[in-house]
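Student: Fold the following.
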Amino acid sequence: MENICRCGHRCPTVEQLRLYFGTWVYYGYQPFKIGFIPVWWIFANTAAVLVPFILIYKLAPKLTGLKQLLVIVLLPSGAFLGHAAVGWPIYSALGTNTDTFPHSIIQVATALCILLSIAVVWTLMQVTDIAVDNTVHRSKNDAVNCLLAENTY
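Tutor: So this is what the prediction gives:
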């Protein structure tokens, strides 16, 4: 049974439990783990989730009629695109014999994967004009301005 967080997202504990009991295994040297999951996987998975949805968000106005069927192809393709775009450094490093390959290079590849994930998601958000939601700050400021306006004669 999957564990759902209050925010509605799958908790990383789902993967942690499977790794703990050995039903999932990450082969080779995996640096920078949180529990049992390599940190680079968290960032690569984030890109794999966000990239297809950002693509659909941007293309939605153009997907009318039968073109809407493209979503069936765009979602999995976008997921692979996101994972591959940020994961290629670590894939290349883990494709070696990690027992004899310098661990420092694998650690650098992990850091590159994390940086690429942040860069890819940020870039796509800039290109698609997705802004960070500031409604909380705006509503607080509006409330303060209303109070000041009401008390001014």
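
Student: contacts, neighbours, all on C-alpha from now
Tutor: Fine.

Student: Kindly state the neighbouring-residue count (a burial measure) for N45.
Tutor: 18 (other Cα atoms under 10 Å).

Student: can you tell me the helix or strand for the nearest residue to it once chain neighbours are set aside?
Tutor: Leaving aside its sequence neighbours, N45 sits nearest to H83 (Cα to Cα, 6 or more residues apart in numbering; 6.5 Å). Assigned by DSSP states H and E, H83 belongs to helix 70-94.

Student: Buried residues, that helix. List them.
Tutor: The neighbour-count check on helix 70-94 (16 or more other Cα atoms under 10 Å) flags 71, 74-75, 78-90, 93-94 as buried.

Student: where exactly do the strands run in the protein?
Tutor: Per DSSP state E, the chain carries strands over the ranges 33-34, 37-38.

Student: Highest mean neighbour count across these, which stretch is it?
Tutor: strand 37-38 (a mean of 19; mean count of other Cα atoms under 10 Å).

Student: Before we compare anything, build this one as well:
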Amino acid sequence: MATVVYFPQRRPLSGKTKTRTVPRSPLEELAHLDDEAAVAAVKRGLPVRLIHLLSERLGLPVDTLAAPLQLTLRTLQRRLQEGRLGQVESERLHALVRLFFQAVEVLGAEAKAVHWLTSPERALGGRTPLSCAETLPGLRQVENELWRIQDVVYS
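Tutor: Predicted coordinates:
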């Protein structure tokens, strides 16, 4: 069941507010879980459909997410058949989804975030942010670069 976010809106003439609901996608739900819920979800193992959803949002084949998820192609295929990821893979997927939405927030649009994540960046040694995210130190480096971009934009 999708989480619902409530946005108050003002009625132009009456001045009263009304509430409209906007359902979140499963990826948005995952990215915005509190720590306790995220730990529980990762321990249970995330559903593999989230890999498909992320690959669609990034405009990349599912196989390209194998490296950032620390999976061989064969293991990825097996997980896709099983329907659920293991704890380590779930943890990596959670981190990638959070990174994606952090990029969307910092860069202001999903298309810009996708372009940034999949294009070589000078600040990352000419590697793509997605390829840097294959390791935890690389993931931190990408997050730090996003914070740097955000600081430049808002200062």
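
Student: Fetch the TM-score of the aligned pair.
Tutor: With the length set by TM-score structural alignment, normalised by the length of the first structure, the two chains reach a TM-score of 0.35; 90 aligned residues with a Cα RMSD of 4.7 Å.

Student: re the thing from before, and the helix holding H83 of the first structure, what does it pack onto?
Tutor: Contacts defined by 3 or more Cα pairs under 8 Å, 6 or more residues apart in numbering; DSSP states H and E place helix 70-94 of the first structure against helix 39-59, helix 103-127.

Student: before we move on, back to that, OK, contacts around the residue nearest to N45 of the first structure?
Tutor: A44, N45, A47, A48 (Cα atoms under 8 Å, 6 or more residues apart in numbering).

Student: Using a markdown table, please lay out the strands of the first structure together with distance to S139 of the first structure.
Tutor: Below are the strands of the first structure laid out as a markdown table (distance: least, Cα to Cα, whole Å):
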| stretch | distance to S139 of the first structure |
| --- | --- |
| strand 33-34 | 37 |
| strand 37-38 | 39 |
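
Student: Which stretch among those strands approaches Q16 of the first structure most closely?
Tutor: Across the strands of the first structure, Q16 of the first structure has its closest neighbour in strand 37-38 (6.4 Å, Cα to Cα).

Student: Tell me how far the residue nearest to N45 of the first structure lies from P52 of the first structure.
Tutor: As defined by Cα to Cα, to the nearest Å, H83 of the first structure lies at a distance of 10 Å from P52 of the first structure.

Student: Ok, L74 of the first structure next?
Tutor: 7 Å.

Student: again with Q126 of the first structure
Tutor: From Q126 of the first structure over to P52 of the first structure (counting by Cα to Cα), the distance is 15 Å.

Student: Then Q107 of the first structure?
Tutor: Applying Cα to Cα to Q107 of the first structure and P52 of the first structure gives a distance of 28 Å.

Student: Neighbour count: the two, which is higher?
Tutor: With neighbours defined as other Cα under 10 Å, Q107 of the first structure and P52 compare such that P52 has more, 22 against 18.

Student: give the contact list for the more buried one.
Tutor: By Cα under 8 Å, 6+ apart, the neighbours of P52 of the first structure are L74, L75, P76, S77, G78, A79, G82.

Student: so what does the longest helix belonging to the second structure touch, helix or strand wise?
Tutor: Counting by DSSP state H, the longest helix found in the second structure is helix 87-107. If you count contacts as 3+ Cα pairs under 8 Å, 6+ apart, helix 87-107 of the second structure packs onto helix 26-31, helix 35-44, helix 110-118, helix 136-154.

Student: Is it possible to get CSV of the ones you listed that adds distance to Q102 of the second structure and mean neighbour count?
Tutor: Below are those laid out as CSV (distance: least, Cα to Cα, whole Å; neighbours: other Cα atoms under 10 Å):
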stretch, distance to Q102 of the second structure, mean neighbour count
helix 26-31, 9, 18
helix 35-44, 16, 14
helix 110-118, 9, 17
helix 136-154, 8, 14
